[in-house]
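S.K.: Take a look and give me a structure for this.
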Amino acid sequence: MLVNIVIVAIVAIFVIFGLRNGFIKWMAVTLGIIIGFWLASQKYLVLEKFLLGLVHSSEKAHIIGFFLVFLLFFFIIVLIGYLLSKVVNLTLLGWLDRLLGAIFGLVAGLIFVWLLLVLAITLQPQSQRPLSKSALAPRILEAGQKVSGLPLGQKIRKKYLTFAPKPLLFEGLCPSNSLSFKPESGLFEGDKNLPKADG
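M.R.: Below you'll find the model as predicted:
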């Protein structure tokens, strides 16, 4: 129950943040990080001569130069997004910007929760038991694995597969112990002792 509450709270924070700030600001921050990082990796040497006179170390000059270039372009892009968002909110499209921001926040929140769950089952194996009792964690883990397509190791894959919910289709049609989940195959297998259907 506590795991579900934490998951809902985290996702709700992202949705509210997206609703208040809008899609344009969300994208501005995202693009600011991506573009700022790329430009910093290309242009950090521009400040080398200036920084060498201050820190007297080529390695430190490179690191400081990288972060200065990154922050410069990051804040420029975020500022452009902020101004563009203000213009949009003055029009009738402000509601659409906020709606898209909430949707973007929902997706970002689910991705963030998925990353936390992956870290939990990878670094803290004992967390598998409380997570397996959650109604949300298993589904988020399964969906995240399918979407990401990450080449997870066999040990981690088994942890994922143990979260697989039993299909509701078979409930009431056969005994509860007639199906068992096989992590190796990723399938539910029936009891071999059950009578086979004719035909």
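S.K.: Only C-alpha atoms from now on, for both contacts and neighbour counts.
M.R.: Fine.
S.K.: can you point me to the longest helix in the protein?
M.R.: helix 2-43 (DSSP state H).
S.K.: Tell me the helices and strands packed up against it.
M.R.: Other helices and strands packing on helix 2-43, by 3 or more CA pairs under 8 Å, 6 or more residues apart in numbering; DSSP states H and E, are helix 58-89, helix 94-123, helix 137-148.
S.K.: okay, those in TSV with mean neighbour count next?
M.R.: Formatted as TSV, the helices and strands packed on helix 2-43 follow (neighbours: other CA atoms under 10 Å):
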stretch	mean neighbour count
helix 58-89	17
helix 94-123	18
helix 137-148	16
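S.K.: okay, the ones you listed in TSV with distance to residue 12 next?
M.R.: Below are those laid out as TSV (distance: least, CA to CA, whole Å):
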stretch	distance to residue 12
helix 58-89	22
helix 94-123	8
helix 137-148	15
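S.K.: closest one to residue 130 among those helices?
M.R.: Closest to residue 130 of those, according to CA to CA: helix 137-148, at 9.6 Å.
S.K.: here's the other one to compare against:
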Amino acid sequence: MTAIDFGVIAIMLIFLARGIWVGFIRQLASLAALILGYLFAGRYYEQISPRLSFLIPSPQISFLVTYALLFLAVFVGVLAIGYVLKKVMSLSLLGWFDRFMGGLFGLVKAGVVVTVLFMVMSGLLADSNP
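M.R.: The predicted model follows:
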């Protein structure tokens, strides 16, 4: 086995362990929080930013602060929902299923990471880049 093989195995084991530790619900909630925070902030920051003009006179800084606050609010809200769902799962004795699915989801994420790394490496190590 080569160093690349050991690296792939290490990545897979790390993502598997983290998936089992965190669980499927929290992993899915964190992914959804990132996506929804980005979408929501991108959609509504222009409408909310002018309302902060009395606090922040610069329009550029106002847009930046509004975007960051909207993203953070949605992110924290979705994570809180994920936390509640995880507690419900553990109370209903489905905690083992959450951890099992978290491990599988972790392996899928590791597969994506390894694939992207191989794509980048093959592009960088190719004889001629187009």
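S.K.: ok, back up a step: out of the helices and strands packed on helix 2-43 of the first structure, nearest to residue 161 of the first structure?
M.R.: Using CA to CA, the nearest of these to residue 161 of the first structure is helix 137-148, at 7.9 Å.
S.K.: I would like the range of the second structure that aligns with the closest one, please.
M.R.: Helix 137-148 of the first structure corresponds to no residues in the second structure, going by TM-score structural alignment.
S.K.: cool, and stretch 160-177 of the first structure?
M.R.: For stretch 160-177 of the first structure, there is no aligned range in the second structure, judged by TM-score structural alignment.
S.K.: before we move on, back to that, which one of the helices and strands packed on helix 2-43 of the first structure lies nearest to residue 42 of the first structure?
M.R.: Residue 42 of the first structure lies closest, by CA to CA, to one member of those: helix 58-89, at 8.9 Å.
S.K.: Tell me roughly how far the closest one lies from the second structure on average.
M.R.: Superposed on the second structure, helix 58-89 of the first structure shows a mean distance of 1.3 Å to its aligned residues (mean CA distance after the TM-score superposition for the first structure).
S.K.: on that earlier part again, equivalent range in the second structure for the longest helix of the first structure?
M.R.: Aligned by TM-score structural alignment, helix 2-43 of the first structure falls on residues 3-44 of the second structure.
S.K.: mind checking the end-to-end distance for that stretch?
M.R.: One end of stretch 3-44 of the second structure sits 47 Å from the other (CA to CA, to the nearest Å).
S.K.: Can you give me the neighbour number for residue 27 of the second structure?
M.R.: Number of residues near residue 27 of the second structure (other CA atoms under 10 Å) recorded here: 19.
S.K.: what residues are up against it?
M.R.: 19, 102 (CA atoms under 8 Å, 6 or more residues apart in numbering).
S.K.: repeat that with 10 Å
M.R.: Residue 27 of the second structure makes contacts with 18-20, 33, 79, 82, 102, 105-106, as judged by CA atoms under 10 Å, 6 or more residues apart in numbering.
S.K.: Kindly report the same for residue 66 of the first structure.
M.R.: Shown in contact with residue 66 of the first structure (CA under 10 Å, 6+ apart): 36-37, 39-48, 60.
S.K.: try residue 110 of the second structure
M.R.: Taking CA under 10 Å, 6+ apart, one finds 8-16, 104, 116 in contact with residue 110 of the second structure.
S.K.: The residue positioned nearest the centre of the second structure: what's it in contact with?
M.R.: Nearest to the mean C-alpha position of the second structure, by CA atoms, centre = their mean, lies residue 31 at 3.6 Å. Listed by CA under 10 Å, 6+ apart, the contact set of residue 31 of the second structure reads 25, 37, 75, 78-79.
S.K.: Output the residues you listed in JSON lines; the columns should cover distance to residue 129 of the second structure.
M.R.: Listed next are the contacts of residue 31 of the second structure as JSON lines, based on distance: CA to CA, whole Å:
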{"residue": "25", "distance to residue 129 of the second structure": "41"}
{"residue": "37", "distance to residue 129 of the second structure": "36"}
{"residue": "75", "distance to residue 129 of the second structure": "39"}
{"residue": "78", "distance to residue 129 of the second structure": "42"}
{"residue": "79", "distance to residue 129 of the second structure": "42"}
